[in-house]
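Q: Below are the sequence and a predicted model for it; my questions follow.
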Amino acid sequence: MRRTAFRLLGAAFAVAVSSLAAVAADTPVDLELVLAVDVSRSMDIDEQTLQRNGYVAAFRHKDVIEAISSGPSGRIAVSYVEWAGPAFQTTLMPWTIIDGEASARAFADRLAAAPMSHEHGTSISNGLIFVGPSFEGNGLAGERRVIDVSGDGPNNMGVPVNIARDPLIASGITINGLPIMIKRPGGFASIENLDIYYEDCVIGGTGAFLVPVTDIQKLASAIRRKLVLEIAARPAGLVKASDAKAAPRVDCMIGEKLREQWMRE
């Protein structure tokens, strides 16, 4: 009787340990994706609205939903973060598992209903510093980890962008870009070649690429295309990150220098 009781107790303990391990295990996903979105004041309200609507429409679109379903696990995890100056970063949508049309549309609906920010400053670097740690302890086990940065200007506040970018790339995170080049450069920190700046100073890591946007009417389709390519890990034919050993073709501190010049004047 005593031996039977010990066996039953051991079996119960093994089941309990197994259950705890299952609860503690991270959920496998094909991709952990942070959408890091610029809400600085250089983005007009109409541009911000189109940008937000572009992401909402993308997660309702069959191409994005099919890309998610076609992966080995058939699911991804997405977080939506808004950033501006060094002091403003906010997680609008925390990590959410999307595994089909219903969850994709639910994510889009919540994003559409969320308030829209409009803040001062452009600090891509502090945005990266903010989102980097979110990959740790999030209950997910992604095959790939990607930060997708969209914005309409160079880093001009906070730490230098390469100081924030390089450790993330070294840790295995890929940084992709969506440089928005709709308006003619006119602000104190605006530059002509924002796409080259993003290519040489912002994006990086395995398979990193960018999709420049030069036509406001094509912003939504560019967002959708970029998401499909990120989810499917097929950036072929796009502008890819430059060789890390090559010298940047643009000064990665150009935004900070333009801001300093503007403040002197």
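A: Yep, it's here. Residues are numbered from 1 along each chain as shown.
Q: Only C-alpha atoms from now on, for both contacts and neighbour counts.
A: Fine.
Q: What is the neighbour count of Val228?
A: 21 (other CA atoms under 10 Å).
Q: would it count as being in a helix?
A: Yes: the assignment for Val228 is a helix, going by DSSP: H, G, I helix; E, B strand; the rest coil.
Q: tell me the contacts of the residue lying closest to it once chain neighbours are set aside?
A: Leaving aside its sequence neighbours, Val228 sits nearest to Val64 (CA to CA, 6 or more residues apart in numbering; 5.3 Å). Neighbour list for Val64: 58, 224, 227-228, 231 [criterion: CA atoms under 8 Å, 6 or more residues apart in numbering].
Q: Helix, strand or coil: sort out Val64 for me.
A: helix.
Q: what about Gly158, how many residues close to it?
A: Neighbours of Gly158 (other CA under 10 Å): 18.
Q: On the three-state scheme, it is what?
A: Secondary structure, three-state DSSP: Gly158 is coil.
Q: Setting aside sequence neighbours, what's the nearest residue to it?
A: Gly158 sits nearest to Pro86 (CA to CA, 6+ apart), 5.3 Å away.
Q: second one coming, line it up with the first:
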Amino acid sequence: MGTNSSLKLVGAVAAALTLGLQARASDIDRAPHFDVDVAIVFAVDFSSSIDPDTADLQRNGHVAALTSPEIINSISGNHLGCIAVTYFEWASPAHIKVVLPWVKICGPADAESAAQVISKKGDTGFSRRGRGGTSISSAIGVGSLLLDQFPGSAERKVIDISANGENNDGYPVQQARNMAVEKGYTINAIAIPSKEDEDPGRPLASYFADNVIGGFQAFVMEPRAASDYTTALRRKLAREIALNSDPYSSKTGDRIEWRRVTAIAPKQWTRSQLAENFIQSFRIE
């Protein structure tokens, strides 16, 4: 399949899913127009490699992060005191599922309502067979479309990729990244710890840093173990919400290590587009 065909497929799938699921998501009270500090797209891997344990890790991790006191405090501490989120699952270009359409979160009740939808409708990993490969490029493409169609205004727009492997389906991931960054979107990522031995010369987080993340202050979170995923996700979300937070500080006693990564980027990228690209290596003491 050519690049143009892949792009058209991503757009058609995302548009149909977005329009259809927006109409059916009556269990969430949504305002017709959102004015928020940041709009975040959660793009969650549910490809064939995501087993039930990993599916639970991602689903429950997002539920716990959204409803945590740290995140609620981060939201309320911003200029407008509200964020907007949407949550979709992805695999190959033809396998996209919007779980949570755009919702506005301004406090604990909003966060709990959104979390309940993710908990109830999110992937369990039991139907993973036949979903195909890992198309991070399609995930970024769909995430970009959802941000294009965002019903309101946001000071920042972010695509959050959660995945356990490299792009192996669809069009080149660097192309999808570049297109999203050109629109002013930031792409961050969290590398799900692998259950198999990882090539020491090519850690997944380094692959994400070189090929996936981009935009203003883009970064990768790298939990050292599955048990660290939820905490790493919460810290990632807190950093994205608190736009002026210090990425080098830790208020919870967690051990945080940052190592700078030289990102591979097209020559036409400006210095401001490159900004700072990090890998945050995370371990609970």
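A: Nice, I can see it. Remember, predicted model here, so these are calculated numbers, not experimental data.
Q: rewinding a little: unless I'm misreading it, the residue nearest to Gly158 of the first structure sits right up against Asn126, doesn't it?
A: Yes: with contact defined as CA atoms under 8 Å, Pro86 of the first structure counts as touching Asn126 (5.5 Å).
Q: just so I have it, where are all the strands in the second structure?
A: 34-45, 83-90, 96-105, 152-163, 186-191, 219-223, 255-260, 278-283 (DSSP state E).
Q: now the second one: how far from the chain's centre is it?
A: In terms of CA atoms, centre = their mean, to the nearest Å, the centre of strand 83-90 of the second structure is found 8 Å from the chain centre.
Q: how close does that strand sit to the first structure?
A: Strand 83-90 of the second structure differs from its equivalent in the first structure by a mean of 0.4 Å after superposition (mean CA distance after the TM-score superposition for the first structure).
Q: Count the residues that sit near the residue nearest to Gly158 of the first structure.
A: Per other CA under 10 Å, the neighbour tally for Pro86 of the first structure reads 20.
Q: contacting residues around it?
A: Contacts of Pro86 of the first structure (CA under 8 Å, 6+ apart): 121-123, 126-127, 157-158.
Q: again, only this time at 7 Å
A: By CA atoms under 7 Å, 6 or more residues apart in numbering, the residues touching Pro86 of the first structure are 123, 126, 157-158.
Q: Trace Val85 of the second structure over to the first structure, please.
A: Superposed on the first structure with TM-score structural alignment, Val85 of the second structure falls opposite Val78.
Q: just Arg156 of the second structure next, same as before
A: That one, Arg156 of the second structure, aligns with Arg144 by TM-score structural alignment.
Q: out of everything not next to it in sequence, what's closest to that match?
A: Arg144 of the first structure's closest residue in space is Leu31 (CA to CA, 6+ apart), at 4.9 Å.
Q: follow-up on the earlier one: could the strands of the second structure go into JSON lines alongside distance to Ala180 of the second structure and mean neighbour count?
A: Shown next, in JSON lines, are these (distance: least, CA to CA, whole Å; neighbours: other CA atoms under 10 Å):
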{"stretch": "strand 34-45", "distance to Ala180 of the second structure": "12", "mean neighbour count": "24"}
{"stretch": "strand 83-90", "distance to Ala180 of the second structure": "17", "mean neighbour count": "24"}
{"stretch": "strand 96-105", "distance to Ala180 of the second structure": "18", "mean neighbour count": "24"}
{"stretch": "strand 152-163", "distance to Ala180 of the second structure": "9", "mean neighbour count": "22"}
{"stretch": "strand 186-191", "distance to Ala180 of the second structure": "8", "mean neighbour count": "26"}
{"stretch": "strand 219-223", "distance to Ala180 of the second structure": "15", "mean neighbour count": "26"}
{"stretch": "strand 255-260", "distance to Ala180 of the second structure": "22", "mean neighbour count": "12"}
{"stretch": "strand 278-283", "distance to Ala180 of the second structure": "18", "mean neighbour count": "20"}
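Q: would you turn those strands into JSON lines with distance to Asp56 of the second structure?
A: As requested, the strands of the second structure are arranged in JSON lines below (distance: least, CA to CA, whole Å):
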{"stretch": "strand 34-45", "distance to Asp56 of the second structure": "12"}
{"stretch": "strand 83-90", "distance to Asp56 of the second structure": "13"}
{"stretch": "strand 96-105", "distance to Asp56 of the second structure": "15"}
{"stretch": "strand 152-163", "distance to Asp56 of the second structure": "13"}
{"stretch": "strand 186-191", "distance to Asp56 of the second structure": "15"}
{"stretch": "strand 219-223", "distance to Asp56 of the second structure": "16"}
{"stretch": "strand 255-260", "distance to Asp56 of the second structure": "25"}
{"stretch": "strand 278-283", "distance to Asp56 of the second structure": "20"}
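Q: Go through those and name the closest to Leu7 of the second structure.
A: Leu7 of the second structure lies closest to strand 96-105 among the strands of the second structure, at 13.8 Å (CA to CA).
Q: The closest one vs the first structure, average distance?
A: With mean CA distance after the TM-score superposition for the first structure, strand 96-105 of the second structure departs from the first structure by a mean of 0.7 Å once superposed.
Q: Which stretch of the first structure lines up against that strand?
A: Counting by TM-score structural alignment, strand 96-105 of the second structure sits on residues 89-98 of the first structure.
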